[in-house]
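K.L.:
what follows is a predicted structure for the sequence shown.
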Amino acid sequence: MKDTILELNNVRKSYGNFQALKGIDLTLNASEILGFIGPNGAGKTTTIKVILGMIKAQGTSRVFDLDSWKDAVEIHKYLSYVPGDVNLWPNLTGGEVIDFFLMLKKQKDTSYKHELIKRFDLDPTKKCKTYSKGNRQKVALIAALSSDVSLYIFDEPTSGLDPLMETLFQEEVRQLKDQGKSILLSSHILSEVEQLCDTINIIKEGKIIEKGNLQDMRHLSMSNIRVSTEKNISGLDQVDYIKDYRLIDGYHEFKIENHKIGEVIAQLSQYEIKSFESRLSTLEELFMGYYGEEH
């Protein structure tokens, strides 16, 4: 099997006059976790449906070096998929649904299923029509995580789960990576993406607007500065490279581009710095930098 597990080149999809995808390029390598983030309507789920062969699009989408549309049945033998809103057969129990999915994957060893049922605190004897959204999500996650496949695609997988279950999901994903599996993770929980992903792709209005690992993307963000001085400072809010200036309890708080840190320290030193804190922006702050005008 190639090192490249999944590759999209210039994928385009239109619905009438609306262009949902405008030339998506995406690559997922072996043993990699790829984070795919963007607001609702940006094109994340449409892209995933193209990968899964659920929608036909222009351009090329290949998984395991097979065509997503023409070879969808073969591809699905080697991947597991969890959507953000799981619909299950109402008259089957959760346990029956999990067993059915494992049977489709021809999974002979089902021992891990029992461990996951216990860890996710799911009652597998209840019928699916009685489950809450969170419990339906657990059924799909257990079925996916107990399948021994090469690729896992998660589209908002922890939607409806409480924080404890989210943490458990993150532990499972790390374990999959340790086993050499590849994961495509679309998530609105940005801290989840930040903690788990090797590579991040940001999609906006059907286009990938930035990609790379988090360290690569730091150049797009700013450092958050918190400083106090012996002498009074005035006019910081007038400095062109200082953004979002605030004075709170005697501390000057603002944002600057990372390469300006030395310059601002030199400027502030004349006021006798008492304390100086610098923190890189989180992925969430970076993300809001792109989409802040939309929220």
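P.N.:
Cool, the structure landed.
K.L.:
every contact and neighbour count from this point should use C-alpha atoms.
P.N.:
Noted.
K.L.:
which residues touch stretch 50-62?
P.N.:
Here stretch 50-62 makes contact (Cα atoms under 8 Å, 6 or more residues apart in numbering) with 6-13, 23, 46, 49, 63, 67-70, 72, 76.
K.L.:
give the contact list for residue 82.
P.N.:
Taking Cα under 8 Å, 6+ apart, we find residue 82 in contact with 140, 141, 144, 153, 154, 155, 157.
K.L.:
residue 252 and residue 171, how far apart?
P.N.:
Residue 252 sits 38 Å away from residue 171, going by Cα to Cα, to the nearest Å.
K.L.:
comparing the two, which residue is more hemmed in?
P.N.:
Of the pair residue 252 and residue 171, residue 252 is the one with more neighbours under other Cα atoms under 10 Å, namely 18 against 12.
K.L.:
longest helix of the chain?
P.N.:
As assigned by DSSP state H, the longest helix anywhere in the chain is helix 163-178.
K.L.:
next structured bit after that helix?
P.N.:
Sequence order places strand 182-186 as the next helix or strand after helix 163-178, per DSSP states H and E.
K.L.:
so what does that next one touch, helix or strand wise?
P.N.:
In terms of contacts (3 or more Cα pairs under 8 Å, 6 or more residues apart in numbering; DSSP states H and E), strand 182-186 is packed against strand 18-29, strand 33-37, strand 151-155, helix 163-178.
K.L.:
structure B:
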Amino acid sequence: MIEISNLNKKFGKLTVLDGLDLHIDKGGIFAVLGPNGSGKTTLIKSVLGMVIPDKGEIKIDDQSVLGGWKYRNDINYLPQIANFPSNLNVRELINMVKNLRPKEASDKDLIKRFGLEAFLDKKLGNLSGGTKQKVNILLTFMFESDLIILDEPTTGLDPISLIHLKEIIREEKSKGRTILITTHIMSFVEEIADEIVFLLDGEIYFKGSSSELKQKTNQKDLEHAIAKLISKDL
């Protein structure tokens, strides 16, 4: 599904990605983890075409995506911060996004699932952070795509909405979709992810299941296993 080879990126004198190689199979849930400054955001934005690497190759389904843009129509992306136009209401935003993407959208079930019926005619600038995140999730999942990238998807969600999010992610996996997730919530990772991709100093430091990571680091829980990876005390 995704093949990344010798990816390099510098911002000034700071090396963010340093010869990174990564293979992601089609189908499954992959948690992209790492401390602040590890390169995970730059990696994700490189796949999305939002950052242009200095060197290397990115292929999706054996097709190079560097310099292209049409492939983005087949990616669903949930940004970490939902920066919506505050003067639009929720219904107007949904319709605007539908008009922008050349795909059929299905939003009615998501509106009902996240209890957004009462907010459709409310201005986005007047919504709480949690409600904006529900709208963010709706905009992401109302289109069908084989690759889904979720940046901190749990932010601001109440327990019921979090349950619905997990259900949707598992439903997408059952359809053979590939889901990349960045998050700092290790309990969420342990519950939902098939594999962990851990970045440190711009390189892939570990790739495998949470149980394999705990065994490798000789830790009983994922938080301590990650902490041991960060300290490089292996």
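P.N.:
Structure's in. What do you need? Remember, it's a predicted structure, so these values are computed and weren't measured experimentally.
K.L.:
a markdown table for the contacts of residue 82 of the first structure, including distance to residue 284 of the first structure and neighbour count?
P.N.:
Putting the contacts of residue 82 of the first structure into a markdown table (distance: Cα to Cα, whole Å; neighbours: other Cα atoms under 10 Å) gives the following:
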| residue | distance to residue 284 of the first structure | neighbour count |
| --- | --- | --- |
| 140 | 27 | 24 |
| 141 | 25 | 25 |
| 144 | 27 | 23 |
| 153 | 22 | 22 |
| 154 | 19 | 22 |
| 155 | 18 | 21 |
| 157 | 18 | 25 |
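K.L.:
as CSV, these with distance to residue 117 of the first structure would be great.
P.N.:
Converted to CSV, the contacts of residue 82 of the first structure look like this (distance: Cα to Cα, whole Å):
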residue, distance to residue 117 of the first structure
140, 11
141, 10
144, 12
153, 20
154, 19
155, 21
157, 16
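K.L.:
circling back to that earlier point, and the contacts of stretch 50-62 of the first structure, which of them are in helices?
P.N.:
46, 49, 72.
K.L.:
what does the first one correspond to in the second structure?
P.N.:
Going back to what we said before, that points to residue 46 of the first structure. Using TM-score structural alignment, the partner of residue 46 of the first structure in the second structure is residue 42.
K.L.:
ok, now how distant is the most centrally placed residue in the second structure from residue 86 of the second structure?
P.N.:
Taking Cα atoms, centre = their mean, the centroid of the second structure lies closest to residue 150, which sits 2.2 Å from it. Distance, residue 150 of the second structure to residue 86 of the second structure, by Cα to Cα: 23 Å.
K.L.:
again with residue 97 of the second structure
P.N.:
To residue 86 of the second structure, residue 97 of the second structure is 15 Å away according to Cα to Cα.
K.L.:
hang on, the earlier thing: tell me which of the helices and strands packed on strand 182-186 of the first structure sits most buried.
P.N.:
Counting by mean count of other Cα atoms under 10 Å, strand 33-37 has the highest mean neighbour count of these, with a mean of 26.
K.L.:
from the chain's centroid, how far away is that strand?
P.N.:
4 Å (Cα atoms, centre = their mean, to the nearest Å).
K.L.:
what packs against that strand?
P.N.:
Counting contacts by 3+ Cα pairs under 8 Å, 6+ apart, strand 33-37 of the first structure is packed against strand 182-186, helix 190-196, strand 199-204.
K.L.:
still on that earlier bit, in TSV, list the helices and strands packed on strand 182-186 of the first structure along with distance to residue 128 of the first structure.
P.N.:
Below are these laid out as TSV (distance: least, Cα to Cα, whole Å):
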stretch	distance to residue 128 of the first structure
strand 18-29	33
strand 33-37	29
strand 151-155	21
helix 163-178	19
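K.L.:
closest one to residue 202 of the first structure among the ones you listed?
P.N.:
Comparison of these against residue 202 of the first structure by Cα to Cα identifies strand 33-37 as nearest, at 5.1 Å.
K.L.:
quick one: the closest one aligns where in the second structure?
P.N.:
So strand 33-37 of the first structure sits over residues 29-33 in the second structure, by TM-score structural alignment.
K.L.:
then stretch 245-258 of the first structure?
P.N.:
The alignment of stretch 245-258 of the first structure onto the second structure (TM-score structural alignment) finds no residues at all.
K.L.:
what do you get for stretch 114-121 of the first structure?
P.N.:
The aligned range for stretch 114-121 of the first structure is 108-115, by TM-score structural alignment.
K.L.:
now do the buried residues in that stretch.
P.N.:
110, 111, 113, 114 (16 or more other Cα atoms under 10 Å).
K.L.:
and the gap between the last one and residue 132 of the second structure?
P.N.:
Computed with Cα to Cα, the distance linking residue 114 of the second structure and residue 132 of the second structure is 11 Å.
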